[in-house]
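Q: next input, structure requested:
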Amino acid sequence: MRVLVLNCGSSSVKFAVIDTKTKESIASGLVENIGVDGHTKAKGPEGKIDFNFDCPTHAEAVDQVKKFLDEQKLTDTIEAIGHRVVHGGKYIKSEKVTQDVIDYIRSIVLFAPLHEPAHATGMECAMKFFPNLKDKQVAVFDTAFHQTMPRKAFLYGIPYKFYESDAIRRYGFHGTSHRFVTAEAAAILGKKPEECCFITAHLGNGSSCSAILNGKCADTTMGFTPLDGLIMGTRSGSIDPAILFYISKKYGYDIDRLDKMVNKESGLLGLSGLSNDMRTLTQAASEGHVGAQIALETFCYKLAREIGGIAMALPRIDALVFTGGIGENSMLVRKTVMENLALLGYQIDEDRNNKAGKESGHMINKEGTPKAMVVATNEELLIALDTEDLVK
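A: Presented below is the predicted three-dimensional model:
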């Protein structure tokens, strides 16, 4: 089945056409700067496009996706549409898109104010521009995989009434990635996911770790929002909440200014004073940039500490799994994190790590020591497979 995967963000629409039989991407692209000066860049079997255009809303963006697919002679081959949704709230699995689903996504806009409105609008636009697929659309939620967490893992230490009245709890994110690499890692070990215990580390501009018990999430680092947990590209991760009170009182920051600080100005960017890009920081650190060195060592230490803590949710660790842009490509981060995990017995094999496990069955640990592996994630493929399962 050929599935159009749509990821409608606050100011962009990413898309891909996935063949679920071959598991290959037939076409892909991005419409960005929605609401400003729209720009689209895409490639397909008939060639590439790269140009600016007037794009005031998501409707024009999805229309541009449709026009590109028409030009690529792909529109009539698409059999279903899968939508990535950041926050699923009550949903514990992927769902066929209905008006009730769209209305619910709009009802939890405060959970993810930059993303939820765009997701709902994207679904409505897809129904408009692909009317023949109106009943063959599926919402795949980043939070769904984590809804197997026990109560002791998802509750916060605030008055319980806020959980009862507002569903304030740990939800977790990157669920499609954690679920995908769990299945892949199990296959690498020659086992079924329900036979395995993993710690999965999805590391990118947004990062999170999950403890996987018998194929299901037992705990995860992201929380009520994707701001919680690990240090990220521009997000602070977990901090003492009183820091915000202090900064507000001393520097006069209001709620919106604090929101911008912890979401857009913190993390690797804030620590380094240079960049949120791990490649830039790695190069700068090697050239003596102190800020880059501080950002790298803090990122890796805090990641190792979170891995050590989340490991307590498991009876054993069959493998530590690195994935995501940083997890798959930064041999320095993998090396430093594993050195920080020496207490758990982890030892890096330099040669294996330098090749990202490509010549050693994904493994980067020394023989005879706890397993650590690099597994490439493919969230778009998982969304396509979920979509196929639900529309068949």
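Q: CA atoms for contacts and neighbours, from now on please.
A: OK.
Q: same for the lengthiest helix in the chain, what does it pack against?
A: When the chain is scanned for its longest helix (criterion: DSSP state H), the result is helix 290-310. Identification of packing neighbours for helix 290-310 by 3 or more CA pairs under 8 Å, 6 or more residues apart in numbering; DSSP states H and E yields strand 208-213, helix 267-272, helix 278-286, helix 331-340.
Q: and the next helix or strand past that helix?
A: Next in sequence after helix 290-310, counting helices and strands by DSSP states H and E, comes strand 319-323.
Q: which other helices and strands contact the helix or strand following that next one?
A: Following strand 319-323 in sequence order, the next helix or strand is helix 324-329 (DSSP H and E). If you count contacts as 3+ CA pairs under 8 Å, 6+ apart, helix 324-329 packs onto strand 197-202, helix 331-340.
Q: where does the first one sit relative to the chain's centre, distance-wise?
A: Strand 197-202 sits 13 Å away from the centroid of its parent chain (CA atoms, centre = their mean, to the nearest Å).
Q: for comparison, sequence B:
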Amino acid sequence: MSRILAVNPGSTSTKIAVYEDGKEILKENIPVDQDLISAYKCVLDQLDHRFELIRQTLLEKGILPESFDAVVGRGGILAPIPSGTYLVTKEMTDYLAEAPRGEHASNLGAFIAKRFAEMSGCRAFIVDPVSVDELTEVARISGAPEIKRSSLVHALNQKAVARKAAAELGKKYEDCRFVVAHLGTGITIGAHCGGKIVDVVGAKADGPFSPERAGGLPV
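A: Here you go, the predicted model:
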């Protein structure tokens, strides 16, 4: 039997799930105290608090925190990379700690996964981080020749929804074309073609405003 812990830290909550042989046996949404986390200077300062909330939740549900064969966390704002599954390494956590491309709760995913993996003596992974960049060269063109567009997108949810839609159509994701909208505290809209997110608009740059993003502004 294989047991996997999945952790998805977001702005307002931390979602976790536990799978045994591919079957979901636990799914929890752990709210985040906004007054508490607003007191922290940076996102990484939330690590101990969020980790402990997850650990307590697992124990309350009768699951030992050191009983996993693999742990996967939501990927944060890394350097631009293709979509996929990545092993959590020191180089990755060092980059996320420095946060040269910005801070976000998703940056905690690799750190939380690593802690639980160390307890279980297994490996930690991230999947489809928000820094997934698969834009076509045409999509990189902006209105100023010296500025190229890049991608910051809710790739984890976008890819999961697109794969689910493809399966419902009886097709492979790679053979489909979709427009996918992630509607959360941040909004991103992605054009999917050939298994890649080939263009994207997001609320941190040229996209729509959202509950926590200003979007493109007429200035």
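Q: which bit of structure 2 covers the longest helix of structure 1?
A: With TM-score structural alignment applied, helix 290-310 of structure 1 matches no range in structure 2.
Q: tell me the most buried of the helices and strands packed on helix 324-329 of structure 1?
A: Most buried of those, by mean neighbour count (mean count of other CA atoms under 10 Å): strand 197-202, with a mean of 28.
Q: which residues in structure 2 does it align to?
A: The aligned range for strand 197-202 of structure 1 in structure 2 is 177-182, by TM-score structural alignment.
Q: and the contacts of the matching stretch?
A: 154, 157-158, 161-162, 187-194 (CA atoms under 8 Å, 6 or more residues apart in numbering).
Q: repeat for stretch 100-119 of structure 2
A: By CA under 8 Å, 6+ apart, stretch 100-119 of structure 2 touches 6-11, 42-44, 47, 51, 65-66, 68, 70-79, 88, 93, 96, 123-126, 130.
Q: go through that stretch and flag the buried ones.
A: 103-117 (16 or more other CA atoms under 10 Å).
Q: which residue in structure 1 aligns with K196 of structure 2?
A: K196 of structure 2 maps onto K216 in structure 1, by TM-score structural alignment.
Q: excluding chain neighbours, what is closest to its match?
A: With sequence-adjacent residues excluded and distances taken as CA to CA, 6 or more residues apart in numbering, K216 of structure 1 is closest to T148, at 6.5 Å.
Q: assign the residue mapped onto that neighbour from structure 2 to helix, strand or coil.
A: In structure 2, the residue paired with T148 of structure 1 is E134, using TM-score structural alignment. Under the three-state scheme (DSSP: H, G, I helix; E, B strand; the rest coil), E134 of structure 2 adopts coil.
Q: repeat for F125 of structure 2
A: Per three-state DSSP, the local secondary structure of F125 of structure 2 is strand.
Q: for it, give me its contacts.
A: A70, V71, V72, G73, T85, Y86, L87, V88, A110, A113, K114.
Q: the fifth one is in contact with I126, isn't it?
A: Yes. Using CA atoms under 8 Å, T85 of structure 2 is in contact with I126, at 5.8 Å.
Q: who has more neighbours out of the two?
A: I126 (24 against 13; other CA atoms under 10 Å).
Q: show me what that one aligns to in structure 1.
A: Using TM-score structural alignment, I126 of structure 2 pairs with A139 in structure 1.
Q: can you get me a residue count around the closest residue to its match other than its chain neighbours?
A: In space, and not counting its chain neighbours, A139 of structure 1 is closest to H83: 4.8 Å by CA to CA, 6+ apart. Applying other CA under 10 Å, we find 29 residues neighbouring H83 of structure 1.
Q: likewise the one 4 residues further on?
A: The tally of other residues near H87 of structure 1 (other CA under 10 Å) stands at 27.
Q: same deal with P9 of structure 2?
A: 25.
Q: as a check, name the ranges of all helices in structure 2.
A: Going by DSSP H, structure 2 shows helices at 34-37, 47-60, 90-98, 108-120, 155-168.
Q: any chance of a markdown table for those helices, columns distance to A181 of structure 2?
A: Output for the helices of structure 2, formatted as a markdown table (distance: least, CA to CA, whole Å):
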| stretch | distance to A181 of structure 2 |
| --- | --- |
| helix 34-37 | 26 |
| helix 47-60 | 28 |
| helix 90-98 | 26 |
| helix 108-120 | 22 |
| helix 155-168 | 7 |
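Q: for L217 of structure 2, which of those is the nearest?
A: L217 of structure 2 lies closest to helix 155-168 among the helices of structure 2, at 24.0 Å (CA to CA).
Q: who are the packing partners of the closest one?
A: strand 177-183.
Q: just the angle for the strand it packs on relative to strand 187-193, thanks.
A: 170 degrees (axes from the mean of the first three to the mean of the last three CA atoms, to 10 degrees).
Q: now do strand 177-183 of structure 2: distance to the chain's middle.
A: Distance of strand 177-183 of structure 2 from the chain centroid (CA atoms, centre = their mean) equals 16 Å.
Q: gap between the residue of structure 1 positioned farthest from its centre and G122 of structure 1?
A: Here structure 1 reaches farthest from its C-alpha mean at K250, the gap being 34.6 Å by CA atoms, centre = their mean. From K250 of structure 1 across to G122 of structure 1, the span is 41 Å (CA to CA, to the nearest Å).
Q: what does Q137 of structure 1 give?
A: 11 Å.
Q: same deal with F68 of structure 1?
A: On the measure of CA to CA, F68 of structure 1 and G122 of structure 1 end up 17 Å apart.
Q: with L6 of structure 1 instead?
A: 8 Å.
Q: what residues of the helix or strand encompassing D389 of structure 1 count as buried?
A: In this structure, D389 of structure 1 sits in helix 379-391 according to DSSP H and E. Residues of helix 379-391 of structure 1 classed as buried by neighbour count (16+ other CA under 10 Å): E379, E380, L381, L382, I383, A384, L385, D386, T387, E388.
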